[in-house]
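# Sharing a model prediction with you, sequence too.
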Amino acid sequence: MASMHHHQGRTRRDDGQLPLDDQQLAAGPSGLPDMTGREAMNAELSVLGIDVVLAALRHHRHVQEVAEVLAT
């Protein structure tokens, strides 16, 4: 019974996180070539563009709802 609460020598932190081993975690090489500066910038702008489109669609929906209320 005591072995069930020991968890292989690991201690539980108060914040609910499980402790990591002392090893540094690092991603290995992906095998893909490095992105050029232009490719990296285009990837960032693509992500930002998605955020802008979603914000514009939310605003458009609000304007449409207001217009429907005014039309009645």
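Right, received. Where do you want to start?

# alpha carbons only for contacts and neighbour counts from here, please
Fine.

# Regarding this protein, what is its longest helix?
Longest helix in the chain by number of residues (criterion: DSSP state H): helix 37-71.

# Which strands or helices does that one pack on?
Of the remaining helices and strands, none touches helix 37-71 by 3 or more CA pairs under 8 Å, 6 or more residues apart in numbering; DSSP states H and E.

# Just the buried residues of it, please?
Buried residues in helix 37-71, counted by 16 or more other CA atoms under 10 Å: none are found.

# let's bring in a second model and compare:
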Amino acid sequence: MDDRCSGSSCDTAQPPAAAPAATPLRYTLDANDAIVAVAGDWDRFALANGGEAILAARIIGRRLDDFIAGDVT
């Protein structure tokens, strides 16, 4: 497991060119890997980086693997 993860919560890494978040971004998953909560300046960070599709209201209740593309390791 990634060292940024603890149980079903993970702090997300932000790409260097991205607008910095004022507080760390965090998501929480349920037992079925559905996103049940996000924290930090999630929506502000998403909007600043063209992520209208991942605003909190649009991702809560969806499975994490809905957002993973390519080969899963």
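Noted; the coordinates are in hand. Keep in mind it's a predicted model, so treat the numbers as computed, not measured.

# Quick check: TM-score for this pair?
These two chains, once laid on top of each other, score a TM-score of 0.17 by TM-score structural alignment, normalised by the length of the first structure; 23 aligned residues with a CA RMSD of 3.8 Å.

# most residues in a single helix of the second structure, which one?
The single longest helix within the second structure, with elements called by DSSP H, is helix 42-48.

# Flag every buried residue along that helix.
The neighbour-count check on helix 42-48 of the second structure (16+ other CA under 10 Å) flags 42-46 as buried.

# Could you identify the helix or strand that succeeds it?
Counting by DSSP states H and E, the next helix or strand C-terminal to helix 42-48 of the second structure is helix 56-59.

# neighbouring contacts of that following helix?
With contact meaning CA atoms under 8 Å, 6 or more residues apart in numbering, helix 56-59 of the second structure is reached by 35, 37-38, 42-43.

# Check stretch 56-63 of the first structure too.
For stretch 56-63 of the first structure, there are no surrounding residues in contact (CA under 8 Å, 6+ apart).

# still on that earlier bit, mind putting the contacts of helix 56-59 of the second structure into JSON lines with distance to Leu29 of the second structure?
Shown next, in JSON lines, are the contacts of helix 56-59 of the second structure (distance: CA to CA, whole Å):
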{"residue": "Ile35", "distance to Leu29 of the second structure": "5"}
{"residue": "Ala37", "distance to Leu29 of the second structure": "7"}
{"residue": "Val38", "distance to Leu29 of the second structure": "9"}
{"residue": "Trp42", "distance to Leu29 of the second structure": "15"}
{"residue": "Asp43", "distance to Leu29 of the second structure": "18"}
